[in-house]
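A.B. asks: Got a predicted structure plus its sequence, pasted below:
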Amino acid sequence: MESVNTSAGQPSSPDAALRVDKTRVANMDHADAQLAAEFGYKPVLKREFGYFSTFSFAVSISGLFATVMTTMIYPLEAGGSSAVVWCWLISGIGCMCLACSVAELVSALPTAGGLYFTISRLAPQEWVSSICWLDGWLNILGQICGVASSEYGAAQMLLAAVSMARDFDYEITTGTTVGVMAALTITTGLINSLPTSWIEKITKFYVIFHVLILVSCSIALLVKTENKHDATYVFTHVESTSGWHPLGFSFLFGFLSVSWCMTDYDASSHLAEEIKSPELMAPWAISSAMLFTYLAGFLFNIVLCFCMGDPSAILSSPTQQPVAQLFYNSLGKVGGIFYTVSALLIIKFVTWTALQALARTVFACARDRMLPFSNAWTKISPLTGTPLNAVWISTFFCIAINLIALGSYTAISAVFTLCSIALDWSYCIPVLCKLLFGKFKPGPWHMGRLSPFVNAWACLWTLFVSIIFVLPTARPVTAENMNYACVFLVFVLLFALVYWYISGKKFYRGPVSEAVVDDSLSESNSQVKADKMGTRV
């Protein structure tokens, strides 16, 4: 059997009598048959994920307990207790609209390429290659920043636990944090080098552990904290240390916390070729997991605000983790260490699943010849059935981007910001294509008449918060507190633009499809017919 790659959306020619081998399709399960016949990809990944493990995977991407712990500093500095609570509630609505918009697209076009692939079916053919190129690079950048920022947060948690264990007689330096981050990222790469079946088993355990920790910590804090704030303080107190005026504008920087926690919606879609019935399971997992994160996160933030004591005291903690200090103050040394280590385990689940999604994205984009040395990143290990090269090139860049902390600790916050901006815009681009070009055919999971309104609000909200996120979070602005997110974003987009003119414009035609050629066609005839179609064999 031979395989022919054709650009997606390209009309078939009568001369090209290529057909999918019916016997082979009949022997596939429904999802693999759809992948081969409708989307044109040869199934090479094993479908190991069921409903529960897919839902658990989607929940793990947010890592609610740990990611709130990592990012609570942003709303707390921006506007105090009220910013922590209301920024989550307000921004979460926009995030839910974007999550549901993503779920709708994934249901219609479930492939490992995720939303990057959907553009080939939503945009006019003459624009497909350029739009897919931009979207693919934004998505990869966002996912790298997502894993990198989570690993950096994990390193901070581990060192915070060490500091508490030594009664704060331990100085946490940036160099130490970067070193621990690199070691933790390598362990994430090793976990992702296991067969998919092992990752699926680990994922099943995650959601149970996460919910137990979240509930038990909330109860423990409410019971053990002696001097809790009252409701008036929690919901109305405004206090900013950002230097921005008016104070209401400073309040807006608190949106970063929920935007970073409730993102990477399409991670489940990148596992579409490893999920059973992905047109149903993937969108269901995305929407239900984000709803859980939104509601549980709102309640958990309220609990933290009731129990946090003096916000300036936890913000100046020697652990460099305000919530870890909150745990220590309310629950004592043992309780503080236990829940900080629990948060570390949870955020490691986040990095395991996020790196898995990133590696599948690299695999899919390389399969479409979008990346340098694409052939290397599409190789599937015969031992694990996974794209090991894609896993380790992803691991390398997740470590590399965090090395900027060695030059400027403040600059590391740009990695958190880039994650939200790049990922959310990589989702909004196909959503805009859906709204503008009218080529969308809904899958089994869709929002009906509400769809265009939800889609439009998702894009408008993303534009609004993106403007906020590229602004410096403190004034007066200096080289030390500058928001470098815009600098990094421009650098990556310039690289993508240069590489487009060097290579992409000549060879890249958007997501490709692979059809199985009947054995009766000789190699020479296949080559002639492929040439007539303007394809690559």
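C.D. replies: Received it, and whenever you're ready, just let me know what you need.

A.B. asks: make it CA atoms for all contacts and neighbour counts henceforth
C.D. replies: Will do.

A.B. asks: Next secondary structure after the lengthiest helix in the chain?
C.D. replies: Longest helix in the chain by number of residues, with DSSP state H as the criterion: helix 322-367. Remark: after helix 322-367, the chain's next helix or strand is helix 374-377, criterion DSSP states H and E.

A.B. asks: Can you give the contact residues for that following helix?
C.D. replies: Contacts to helix 374-377, defined as Cα atoms under 8 Å, 6 or more residues apart in numbering, come from residues Val362, Phe363, Ala366, Arg367, Arg369, Pro387, Leu388, Asn389, Ala390.

A.B. asks: let's see it at 10 Å
C.D. replies: 359-360, 362-369, 371, 387-394 (Cα atoms under 10 Å, 6 or more residues apart in numbering).

A.B. asks: Throw together a PyMOL command that grabs the buried residues out of the residues you listed.
C.D. replies: Here is the PyMOL command that selects only those of those that count as buried (16 or more other Cα atoms under 10 Å):
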select buried, resi 359+360+362+363+364+365+366+367+368+369+371+387+388+389+390+391+392+394
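
A.B. asks: Just the endpoints, please. Distance across stretch 318-326?
C.D. replies: Terminal residues of stretch 318-326 are spaced 12 Å apart (Cα to Cα, to the nearest Å).

A.B. asks: Got another one to weigh against that:
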Amino acid sequence: MALIETSIVPKSAGYEQHKSAEYGQDGYKPGAPVQAKYRGTVADQREMHALGRVQELRRNFKFVTFGLTDGGTAGLIYGFLVVLAGFMSPTSGGQYHWVSEFAPRSAQKYLSYISGYLVATGWQLSICSTAFLSGTIIQGLIVLNDPSYSPQPYQGTLLVWAVTVFCVLFNVFLARRLPFVEGVLLVIYIVGFFVIIVPLWVLAPRADARTVFTTFNNAGGWNSKGTAFMVGLSGIIPGLAGYDCAVHMAEEIKDSSKTLPQAIVYGVMVNGVMGLIMVITMCFTLGDPDSILSTTTGYPFIQVFFNATKSYAATNVMTAVIIVVFTSAVISEIATSSRQLWSFARDGGFPYSAFIAKISRSQNIPLNAISVSLAIVMLVSLINLGSTVALNAINSITISALMSSYILTISCVLLKRLRRQPLPARRWTLGRYGMAVNIGAIVFLLPMFVFAFFPLATPVKLASMNWGSVMFSGIVGLATLYYVVWGHRQYTPPVLITRREGYDM
């Protein structure tokens, strides 16, 4: 649902068969149009027309809107820098839309379709991963304050449900105020950053710089510290990945084709600087890594907070900040994932697309897509009742699904560049550096994708196996099967309804 560039695909590609009043072949119709004041700038309206879309969402948003086992302290710091550098290359647009635009004509429809499923999988499971962190950190805090408490899997699942329901209600009933609320959460995020690092700087014992910057661990038993380092990156990526989240909110952002790229770049910069400071601070104040990793709370950072402050109250406050940050992330992820679901559904990408693509006429939000996101999280979190290992594999699928969608998108753009085919007109461009950035991004993303499927340690047993590769293959296989049997008949690639340059309004 990206609005960054306009298409050069001629109407003969299929536009006449798919009028903008109806997307897909499953009966989807646009919802109620929004009020004029929520339709954005003239550029927004022109680009919606170019994409063959009807404005159905309010444009409320403006611009302001760890790996100790494998890697060690040095691995954390340098790994953070590596991942940060890799994600400094912003991807353009909603992945399935751009794959539809840039893929070779013979493969446009299927590649776009599978890209849509990959993005949907990544974002839906990211909600579950983040909500799981929020819920189980609460359990860890209870363990700290009451050592007699024995956390049960069903309690963790109930906490995941509670966090998710709260965030869904937030998205539904505070939809109009979501930009303001997210601004408040940004202030809390920045203040919380200092609430955590200042006590650690003042109270925690400090390791010497030589130890911090040169100690690489291989507690996972890999054949080399280099392999351990690469495996440890999977713990860093979730904190820096997913900058495409803003893209999936494109139809609710004013002057989106200019604002979005700026927001992504500045977001990477701000999060990168603050994240690097936090990682270095934690590495200097860890104490004994082995004792931290064996903490009964289940979360090393909680033990670090307590060891530094020797205060239950201070540790509770510092950990509460982390819980608030993760919970606010769930709010944003639900908003993002529901919009991506809605966008893909209006193009007929899912079973029951007509239901998922409906817009609430009173609130101009994809209420059904939000409800589907809630149902998916509640069902997936039930895995925790049988196996925490299986639930941990969700983190691998989240990373691999998003990484593969990035790889697919950038590869299609790169292929177009290599063939010297013209790219669409756009307001934000990498200019002559575009091809170099695309190549660098692919070189960075491919190993990230592969190592996301590695288990944490060796030797690998059935109980410690990372089942992410099996689950990922199953998702892609089922999506492909559905496409062959039914999806190819109801899915309409965005390129078919996109008007070419030189259109008239």
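C.D. replies: Here it is on my side, so go on. Computed from a predicted structure; not experimentally measured.

A.B. asks: What helix or strand is the aligned partner of Thr232 of the first structure in the second structure located in?
C.D. replies: Residue-level alignment of Thr232 of the first structure against the second structure, with TM-score structural alignment as criterion, gives Arg210. Assigned by DSSP H and E, Arg210 of the second structure belongs to helix 209-214.

A.B. asks: mean per-residue distance, that helix to the first structure?
C.D. replies: For helix 209-214 of the second structure, the mean distance from the matching residues in the first structure following superposition reads 1.0 Å, by mean Cα distance after the TM-score superposition for the first structure.

A.B. asks: In the first structure, which residues correspond to the very next helix or strand once past that helix?
C.D. replies: For helix 209-214 of the second structure, the following helix or strand on the C-terminal side (DSSP H and E) is helix 225-232. Mapped onto the first structure using TM-score structural alignment, helix 225-232 of the second structure spans residues 247-254.

A.B. asks: repeat for stretch 129-144 of the second structure
C.D. replies: Stretch 129-144 of the second structure covers residues 149-164 of the first structure once aligned (TM-score structural alignment).

A.B. asks: Tell me roughly how far the matching stretch lies from the second structure on average.
C.D. replies: When the second structure is overlaid, stretch 149-164 of the first structure sits 1.2 Å from its aligned residues on average, using mean Cα distance after the TM-score superposition for the first structure.

A.B. asks: for stretch 293-307 of the first structure, same thing?
C.D. replies: Stretch 293-307 of the first structure, aligned to the second structure and superposed, deviates on average by 1.1 Å (mean Cα distance after the TM-score superposition for the first structure).

A.B. asks: Name the nearest residue to the equivalent of Leu45 of the first structure over in the second structure, sequence neighbours excluded.
C.D. replies: In the second structure, the residue equivalent to Leu45 of the first structure is Leu57, according to TM-score structural alignment. For Leu57 of the second structure, ignoring the flanking residues on the chain, the nearest one in space by Cα to Cα, 6 or more residues apart in numbering is Asn364 at 5.2 Å.

A.B. asks: Could you report the neighbour count for that neighbour?
C.D. replies: Residues within reach of Asn364 of the second structure, counting by other Cα atoms under 10 Å, total 20.

A.B. asks: which residues of the first structure does stretch 476-487 of the second structure align to?
C.D. replies: Counting by TM-score structural alignment, stretch 476-487 of the second structure corresponds to 493-504 in the first structure.

A.B. asks: Report the buried residues of that stretch.
C.D. replies: Of the residues in stretch 493-504 of the first structure, Ala496, Leu497, Trp500, Gly504 count as buried by neighbour count, 16+ other Cα under 10 Å.

A.B. asks: Tell me which residue of the first structure lines up with Tyr78 of the second structure.
C.D. replies: Residue correspondence to the first structure (TM-score structural alignment): Tyr78 of the second structure is matched to Trp86.

A.B. asks: my guess is that match contacts Val238, does it?
C.D. replies: No. Trp86 of the first structure is not in contact with Val238 according to Cα atoms under 10 Å; the separation is 11.0 Å.
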